[in-house]
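next come a sequence and a model predicted from it.
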Amino acid sequence: MSHRIVFAIFCFIGVLEALQFQNLNGKWKLHSANMIIKNLDAEVPGGIYTDLMENKILGDIFYGYSDETTKWVSRTEWIYETNFTVPKDLVNHENVNLVFDGLDTFADIFVNDQRVGASRNMFVQYVFDIKKHLKVGNNKIRVHFKSPIQVSYDLAEKQNKSYIVPPLCPPDAYHGECHANMIRKMQASYAWDWGPAFPSVGIWKNVSIEAFNSTIIRHVVTDLEVNGTNWLLHVDTYLVENHVKGRRITGELVVVLKITDNQWVKSVVHVSVDGKSPAVSTYLAVPKSKISTWWPNGYGDQKLYTLEVTYKNGDEQSFKQVSVGFRTIELVEEPIGKGLSYYFKVNNVPIFMKGSNQIPLHILPELGQDKQRVRRLFQAAKDSHMNMLRVWGGGVYESEYFYEVADEMGILIWQDFMFACAMYPTNEEFLDNVLEEVDYQVKRLSGHTSIALFAGNNENEAALRDNWYGISNFTLYKNDYVKLYVETVKRRFEEITHKRRIFITSSPSNGKQSELEGYVAQNPGNPQFGDVHFYDYTIDPVNSSAYPLPRFASEYGYESFPCLDSWKEVVQSDSDLDVNGKFFEHRQHHPGGNQEMLNMINREFLPINKTHNQYTEAIIYFSQVIQALGTKTETEHYRIHRSTIDEEGKGHTMGALYWQLNDVWVAPSWGSIDYTGRWKLLQYHVKEFLAPVIITGYIDTDKQLKVYVVSDLTPELPTFVASICVYRWNSFTPVSKSNIMMDIDGGSSKLIHTININVLMSMSDCGTGADAFRNCFIHLSMIDQSGKQMAPNNYVFPTKIRNSSLQNPKLKISSVKKGADKIFNIEVTSENIALFVTLDSHQIRGTFSDNGFVLVEKNKTVIFFSENDTTTEELLKELTVVSVFDYTDQS
């Protein structure tokens, strides 16, 4: 079956006129509830850790062992207060609300010392009726936050002891906190295998007062369907409750879609609705001939249109402006092989989803709202040819700006609901709390062009079926799983979206097959259905045959260490810069992770002399090389199997989202961009292995070298020339070269050449037997008939690099020339072929056009894009260049 979902999409901008609107952001006062700490300046939006750092109560919490030494913060109750002046005309409105867009997480709210309400969910907007508590002139708000650690502990203690909701605590290696699954707070703030425990409290989003007599617009939710030559743009407008008993909301709703400055489509609706649950639905018929379609990154433009919705009642007027993108999206699950397909069609075009998983933009949620941080993340994704990011379920629903930039840049969002790697309670109080969350977040987010689908949870179907937590009553926990994700989350999601948008219950999951098996499949990771998560640190990461053939790979990856300069920013002394030392082990939250990285390094590369004064630097370098190679090999494996089905019915892989794009502190992790913003070698490789067209190859178990060309472009590729060159390590001149001229259909993968590797080596004067594999390697390239490069160069090694006869390349930076503003041309010179040549600008921050590359020519020019103004002389002083040979013990 194919589920056709059609969207009209928008970006939340906000209420421009709500009769009277008072912003309460800015400077507040902060105290500990016991008044040991008092009268501190606090910033709203903000959070307790940022405020305590600003007041010098805490140092930099991302420095040293601060995740351990600051645990008292989340065990303390905190009070935020502010005084504000209210004019007479505001108080005279019939309705006056205090609105918190985000409270983290458990708080009692007081206005003029009268309790007006409480919060219990980080992911909900709270609206409190405060009219009777306000007075003209000076007023006071107090927000008393409870300790989330204490609240989650108390909730866990209230559980029926015969029915524990696991897991109780994270692994010891996390240095984390217990019972994160008891509360609706960012799960990762209690620690994860890539992040620290900083369970913040605070007013992490905007706070304001709204005053009106009739109502104002809260949400505008849109969706589309195609009707002949028109798009039907459905618009659901959710109005704010009127607190006056028995009052109906009446007036006029004007909906206008601007097509051009002089063209628009308009609908006017007479409003007469119940004041307790006001909502108005209408639609616009928009001629398809007047509309430019929105496309994901790499497939076309991202045209967005302005939709204006105005509510009028007498002198009152409320206005909301949102952005609409016109596109269709389908999740196609049709019989194929011995299972079902699992791929996305956008505007009726099958698209291979290329991208990554995004963890929270910051472990302190208020800092994740930073617009520069958001834009840098998406720019890296766009520049690396990504078309999808998965917002992972242990984090947060990101800021409005996050989804606006995704809309703008054409990055589709796989949006998890915030449930991950745990079972959860299903008592009435918890489910009611979840319903409020689903209601708010779906109305807030679902209209965005970038939203491709919502997933109920991360890995919880697999955790239940594979019994990660040692439960003894599967049926009991399965019933509760269905109660939470199907009967609560899915049901409310479908009510709001009219079943026009895509919802999957879990990831990984077998999709429709999981549904047929009662939403918990016998094998949720079955590669013939749905999506898979694949991690195995015992395999050879550069052996393509070690990887599965799934329909969609939504998680996979390898760890590496951040750059040495990043470590230097967080260590207490140089003695902490020891890869085998206490500090590196403390920051490694994945149990056994450091040893797994060392094992992978040792399998691929020659031993490194442990007495060498650059040992830690070498291990960091090799960890990034093997992470890049492993992720590259796996991703290319998935891409080449987009057009193939093997004899077991596996293949037709149509998605590859590696884990993970970003980091939340300086630590070993799967991230391709570290916490400081420095690109690891993986991120440079991502730009190449996610390129629209790639040439790639591998040696299969029958010793056959297979070379593929993969194209994501929709038209047929023009005739191209693929070159298969064999190089000896001691010469820039290939010992053999084969040119293959052919074409390839758009959106497909094609096997263009097969040859026995032994035959190829013997034909290429590489020697015989094992010597031939040591002496030579294969280099792949691809040009069009005019000589223009069509795909990144690639390579295949017939043996482990540790067995290869590498030569000293004697690398040097021969020149640095300044080009345009903040752009430098760097020439690297080598005397021999050099493996994984890596440039580093150290304290001069920026990125390179290419890095971690295989150098098969004497000279190569690399462009450096500096973040700040610098001189050629300053850059030369900082620049270094290394390769595999420089860190390898050659004795």
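On my side now, so go ahead. Numbering: from 1, shown residues only.

all contacts plus neighbour counts: C-alpha atoms, from now on.
Fine.

let me know how buried residue 462 is, in neighbour terms.
22 (other Cα atoms under 10 Å).

surely it forms part of a helix?
Yes - membership of residue 462 in a helix is supported by DSSP: H, G, I helix; E, B strand; the rest coil.

so where do the helices sit in the stretch 1-150 of the chain?
Here the stretch 1-150 of the chain has its helices, by DSSP state H, counting those that start in this stretch, at 48-54, 66-69, 71-74, 88-91, 148-157.

now do the contacts for the residue nearest to residue 793 when sequence neighbours are not counted.
Spatial nearest neighbour of residue 793, chain neighbours left out: residue 781 (4.7 Å); criterion: Cα to Cα, 6 or more residues apart in numbering. With contact set as Cα atoms under 8 Å, 6 or more residues apart in numbering, residue 781 has these partners: 695, 722-724, 789, 791-794.

sitting in strands, which of these do you find?
695, 722-724, 794 (DSSP state E).

my read is the residue nearest to residue 793 is in a helix, agree?
No - counting by three-state DSSP, residue 781 is not part of a helix but strand.

look up how far residue 250 lies from residue 316.
11 Å (Cα to Cα, to the nearest Å).

how far does the top helix by length along the chain sit from its chain's centre?
For the chain, the longest helix by residue count, based on DSSP state H, is helix 615-640. How far helix 615-640 lies from its chain's middle: 20 Å, per Cα atoms, centre = their mean, to the nearest Å.

and here's the other structure:
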Amino acid sequence: MTLRSAQIPLESGWRFRKVGEDQFFDAAIPGCVHTDLYRNGLIPDPFWGTNEARLQWIEEEDWEYALDFHISEELLASQHVDLFAEGLDTLATVSLNGVIIAETQNMFVPIRCDVKSLLKAGQNELLIHFRNPMIYLRACEGGALTPVACDPIGGRQYIRKQQCSFGWDWGPRFATSGIWRPIRIEAWEDCRLDGHRVSQMHKDDKVVVTIEPELAGSIENCSVRAQLAYEGETVVEISATAGEPLELSVDDPKIWFPNGHGDQPVYTLKIELLSRGDVIEERNQLLGLCDARLDRHDDEWGESFQFVVNGIPVFAKGANWIPAHSFVNEGKDLAMDALESAKAANMNMIRVWGGGIYEDDAFYEQCLKLGLMVWQDFMFACWTYPGDENFLETVEDEATAQVRRLRNFSNLVLLCGNNEIVQMHWERMRDDPQLTEDYEALFHDLLPKVVEKHAPNLAYWPTSGWNPQDPMGFPDNPESGDTHYWGVWHARQPVEAYEKLEHRFFSEFGMQSYPWPETAATFTKSTNLYSPEMDNHQKNGGGNETIFHYLSTLYRFPKDYPSQVYLSQLNQAYCLRFGIEHMRRNMPRTMGALYWQLNDCWPVASWSSLDFGGRWKVLHYAARRFFAPLLVSVKRLGEESVYVSNNYRNSTIDKMEIHAVFDGPKETKGVLEWTLWSVSQNRVLLSGTQSLTLTPGHPSVVDTIDASEQIKSYGRDDLVLRTRLSALGYEASENTTFFSAPRRLEFKRPELTLNMKQLDGRRVEVTVSCDVIAYQVFFKLSSGHDFRASDNAFDLFPGEEKSVIIEVCSDELEHDFTSALESLSYFDTYDH
């Protein structure tokens, strides 16, 4: 009988201390020094108030982690015994029983050490010394550091460490150290599974899955068995001699589609390594059967940039992902919940941004289950990087390890070299040939070669945004590539600027808003947006002023702090809805809209649609509507200008163009209904209904409404167009469009009629109606508890009745939360 391989997790019993001090404290592994200090009561809450600044000393210290662990004589008798650490952050020296066995300089590179000769039966001591990163960075710079983008001190580009841990324009500076990924002892005999590569061939209602095992050790007398199962039932199984590929032929396959385009059946692939007929190791992974690729072909507008899945061009709907928590191991549950929220908002793609981390396997598995394609950046962002031999060597190790780990996730559709380096630094590189040479060595040579070697079926894209027609120029080409558009926000261009853009794929754009008061209360008691505590949780210079610039363009000035928060979120949702509806109307020329950003890593004013902790902002409810398969979208025809000298408005907006957008799996029939309302008269002035055919991927202009006569009679500031598009099997899409900014309309006070029906302990159905137009109605809980609503921040017109299901996220309110339910609307946010 051949012995199976064995693993001993080394995750309990750790202790840590600051180097130079005697006393050890308990440590939680995986983790980091900041969370260990906090759990032991040695530092205050890092997120509270201005504590961030008080804790910067931590990055200037060396830290030591120690573990005593037991090894049995039986395990020590194994042919091979290794120490395997999936990730050490970052400058670590590893010693076992007093002997140095490894030194690391890259948190993204796992280490494996043969430790059989150093281990002894009984007690052993593992010691990991983490050097502080700042001494290393100063040595790289040759002295004092120079600030770089999003790093107020500088130097982050020299170290292969989570870049946003040095600070960003939405996140704090906590340069961590510690054992951030699992660590264990692995014992094995002749051979072990070092990895495997999976490829798929789809043809004639059959899928052939090819597995290429990668083995370490002696493969003599070894074989490999692969089994593909669905819902616990074996579909196909095959064996082969070690070193040979295995082909699993799947008849009548269940095909995986992105969210909104079909189902997400997930198979389980089991790979077993056998020695002399006995199983000595096995691995399991989830697998979706799909054929996904980046499609770039010449067309009438230039070169396409679209993702084709199972032969169907898919408009990418989604958001950018940053680490779920500043201390990444605290964010696992937050990440799972946030991805659920992404699916609920009708997203089909997540872009893992290049200034954070390569997420763990559970993240990508969750995306697979939820129908979320993944655009994966390599971890480089917003600055130029070295090109010396040592740096390129560690990057090659990093890229090799991460590509080999991630390549088999069938929802992984793109590997991207970096975030915004060309976009931000093309002029610096143009003027400095060495910067260009270093850049090209890394992103046009090393990384694509690693991808080609280890994942030849995956597309590689050197940077985002990028214009392939001018590889080292500013990436703003509507004919090809992807774009990061920040004219709206950073340049404070009007939101109408979106409608002038016809780029192929929008991979970043956004608008800030404030976190909910309940979220802000986790870091401050202040309600003043300019207090020191609030200011520390607004990391974008000029962020508050920019929020109010856009907010005041659309809305009346908020009367109090909760209104400031709500209006900032209404503004955020309005601006992104305006842009994304235009992008979807522009299909198939434009084939992607990934807004910045889905989530936060701490409680902060930011561009996110989910507050830290997962509470939905108004934008996330809006995303559920503007990313829905069925969308009615209205384009205002004409322009408005304001003369500064006398505040005189000149507007030619008197027509509305109604578009139907549909990206379901097959053609269907729909019905459009529209009504033109007078706010002051509280009545319908014009209306219409028509039937239409909805073709996937081909938006159409359904009708054009001319309100010239009504404008003459009532004025632009009194008119509202209400549109509704319905189709069998889809949630109806509704839209409210004004002929001028909402702040100019004199809304009547809405008296909402609410009827509640308790569905179970956590859910209540609320049916709401109103006898006047109620703009942006929002339900909340006075208790401050988190909740989910089937819809929120919606508009309600006379004669309409809307049912909303509200579910609380806490057991504390079970059976008793209807009394905590409150409602408000835009009307409640300003003085009258």
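Thanks, I have the structure now. Here the structure is a predicted model, which is why all the values come from computation and not from measurement.

care to give me the TM-score?
The TM-score (TM-score structural alignment, normalised by the length of the second structure) is 0.93; 812 aligned residues with a Cα RMSD of 2.4 Å.

mind checking what residue 423 of the first structure lines up with in the second structure?
Structural correspondence for residue 423 of the first structure with respect to the second structure (TM-score structural alignment): residue 384.

what is the neighbour count of residue 666 of the second structure?
11.

check for me that it belongs to a strand.
No - secondary structure of residue 666 of the second structure (three-state DSSP): coil, not part of a strand.

so how far is residue 114 of the first structure from the equivalent of it over in the first structure?
By TM-score structural alignment, residue 666 of the second structure lines up with residue 715 in the first structure. Separation of residue 715 of the first structure from residue 114 of the first structure (Cα to Cα): 66 Å.

quick one: what's aligned to residue 124 of the second structure in the first structure?
So, by TM-score structural alignment, residue 124 of the second structure is matched to residue 139.

list the contacts of its match.
Per Cα under 8 Å, 6+ apart, neighbours of residue 139 of the first structure: 83-86, 111-112.

how about these in JSON lines, adding distance to residue 578 of the first structure and neighbour count?
Formatted as JSON lines, the contacts of residue 139 of the first structure follow (distance: Cα to Cα, whole Å; neighbours: other Cα atoms under 10 Å):
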{"residue": "83", "distance to residue 578 of the first structure": "50", "neighbour count": "16"}
{"residue": "84", "distance to residue 578 of the first structure": "52", "neighbour count": "12"}
{"residue": "85", "distance to residue 578 of the first structure": "56", "neighbour count": "13"}
{"residue": "86", "distance to residue 578 of the first structure": "58", "neighbour count": "16"}
{"residue": "111", "distance to residue 578 of the first structure": "53", "neighbour count": "21"}
{"residue": "112", "distance to residue 578 of the first structure": "55", "neighbour count": "16"}
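
what do residue 316 and residue 250 of the first structure both touch?
residue 214.

rewinding a little: just give me which of the contacts of residue 139 of the first structure are shared by the second structure.
Comparing these with the second structure on both residues aligned by TM-score structural alignment, their matches' Cα atoms under 8 Å, the contacts found in both are 83-86, 111-112.

out of those, which sit inside strands?
83-86, 111.

not counting sequence-adjacent ones, nearest residue to the most centrally placed residue in the second structure?
Geometric centre of the second structure, nearest residue: residue 321, 2.1 Å, by Cα atoms, centre = their mean. In space, and not counting its chain neighbours, residue 321 of the second structure is closest to residue 352: 4.9 Å by Cα to Cα, 6+ apart.

then residue 441 of the second structure?
Per Cα to Cα, 6+ apart, closest to residue 441 of the second structure is residue 387, 6.9 Å.

thought that neighbour was touching residue 442?
Yes - counting by Cα atoms under 8 Å, residue 442 is a contact partner of residue 387 of the second structure at 7.0 Å.

neighbour count winner among those two?
A direct count of neighbours by other Cα under 10 Å for residue 387 of the second structure and residue 442 places residue 442 higher, at 23 against 18.

any idea what the more buried one aligns with in the first structure?
Checking TM-score structural alignment: residue 442 of the second structure goes with residue 484.

one more: residue 197 of the second structure?
Using TM-score structural alignment, residue 197 of the second structure pairs with residue 221 in the first structure.

how about that match, what does it touch?
Taking Cα under 8 Å, 6+ apart as the test, what residue 221 of the first structure contacts is 10, 235-238, 443-444, 446-447.

dump the contacts of residue 139 of the first structure into CSV; add distance to residue 535 of the first structure as well.
What follows is the contacts of residue 139 of the first structure, written out as CSV (distance: Cα to Cα, whole Å):
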residue, distance to residue 535 of the first structure
83, 53
84, 54
85, 57
86, 57
111, 51
112, 55
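
how many neighbours does residue 641 of the first structure have?
23.

which residue lines up with it in the second structure?
So residue 641 of the first structure corresponds to residue 586, using TM-score structural alignment.

go on, residue 604 of the first structure?
So, by TM-score structural alignment, residue 604 of the first structure is matched to residue 554.

list the contacts for its match?
571, 741-743.

now it: closest residue in space that isn't a chain neighbour?
Using Cα to Cα, 6+ apart, the nearest residue to residue 554 of the second structure is residue 741, at 5.2 Å.

what comes up buried for the helix or strand hosting residue 226 of the first structure?
Using DSSP states H and E, the element containing residue 226 of the first structure is strand 217-227. Going by neighbour count (16 or more other Cα atoms under 10 Å), the buried part of strand 217-227 of the first structure is 217-226.
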